[in-house]
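Chemist: Requesting a structural model of the entry that follows:
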Amino acid sequence: MKVNLVQYSVRPDYVEQNKLNIEAVMRELRSIGHDGVEYAVYLRPDGRTFMHFVRQSTVEAEHYPTSLESFRVFQAQLRPNLKAAPTVEALTLVDLFAPGAERDAQARTP
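Modeler: This is a model prediction of the structure:
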């Protein structure tokens, strides 16, 4: 399982377009319905720093969302509008409470 946090800041005039592009990625992910991917995006209190959390529980899931056409558009439009370059951190899941968490805990048990 892979869990990553990606954080970046955009120009103030690009915030709304970035939100629309994120919504397009989410729509495409939902249409695929791959249950091995969890993807959440948060906006920090400064109103222009985005935090993307992606959890991919299978090798196949690791292709999402980056293989999606909507994600390629998102990235292409994001690049010229960045105020702070993206940082990527690989995270290690310690524990999780969420629907399906029992399944996740069993998958981590050796």
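Chemist: all contacts plus neighbour counts: C-alpha atoms, from now on.
Modeler: Fine.
Chemist: Nearest spatial neighbour of residue 6, chain-adjacent residues omitted?
Modeler: In space, residue 6 comes closest to residue 88 once its chain neighbours are excluded; the distance is 4.5 Å by C-alpha to C-alpha, 6 or more residues apart in numbering.
Chemist: who touches that neighbour in this structure?
Modeler: With contacts defined as C-alpha atoms under 8 Å, 6 or more residues apart in numbering, the neighbours of residue 88 are 4, 5, 6, 7.
Chemist: To check against the first, give me the structure of this:
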Amino acid sequence: MINVIVSYTVKPEFVTENKTNIQKFLDDFKNLDQETFEYKVYIKEDDVTFLHYSNYINEEVQHEVLNVPSFKEFQKLRDESGLNGSHKIEILQSI
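Modeler: All right, here's what the predicted structure looks like:
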């Protein structure tokens, strides 16, 4: 199992657009086999920091999920919005 947490902070004026872009890829993820991965998105109390939690049964599934066109577009728009070095990816190990 691959478990990942991604966090980043966006500018306040980009929050609404980011939420819209997230909903687009989450809707598209519903067309994939939900038994092979989990993907959840949260926003912190500061209303500008997003946390994406995902787990995948293997690298093949991870690759399939992360290459959905709406997800790639979300990443592009998010990165272009100006994250100011706040983007952080953490791989979690099960205990």
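Chemist: what TM-score do we get after superposing?
Modeler: The TM-score (TM-score structural alignment, normalised by the length of structure 2) is 0.90; 94 aligned residues with a C-alpha RMSD of 1.4 Å.
Chemist: before we move on, back to that, just the element for the residue nearest to residue 6 of structure 1, please.
Modeler: Using DSSP states H and E, residue 88 of structure 1 sits in strand 82-91.
Chemist: centre of the chain versus that strand, how much separation?
Modeler: Taking C-alpha atoms, centre = their mean, to the nearest Å, one finds the center of strand 82-91 of structure 1 at 12 Å from the center of the full chain.
Chemist: buried sites along that strand?
Modeler: By neighbour count, with 16 or more other C-alpha atoms under 10 Å as the criterion, the buried positions of strand 82-91 of structure 1 are 82, 86.
Chemist: re earlier: got the contacts of residue 88 of structure 1 as JSON lines, with distance to residue 64 of structure 1 and secondary structure columns?
Modeler: Written out in JSON lines, the entries for the contacts of residue 88 of structure 1 read as follows (distance: C-alpha to C-alpha, whole Å; DSSP: H, G, I helix; E, B strand; the rest coil):
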{"residue": "4", "distance to residue 64 of structure 1": "12", "secondary structure": "strand"}
{"residue": "5", "distance to residue 64 of structure 1": "14", "secondary structure": "strand"}
{"residue": "6", "distance to residue 64 of structure 1": "14", "secondary structure": "strand"}
{"residue": "7", "distance to residue 64 of structure 1": "18", "secondary structure": "strand"}
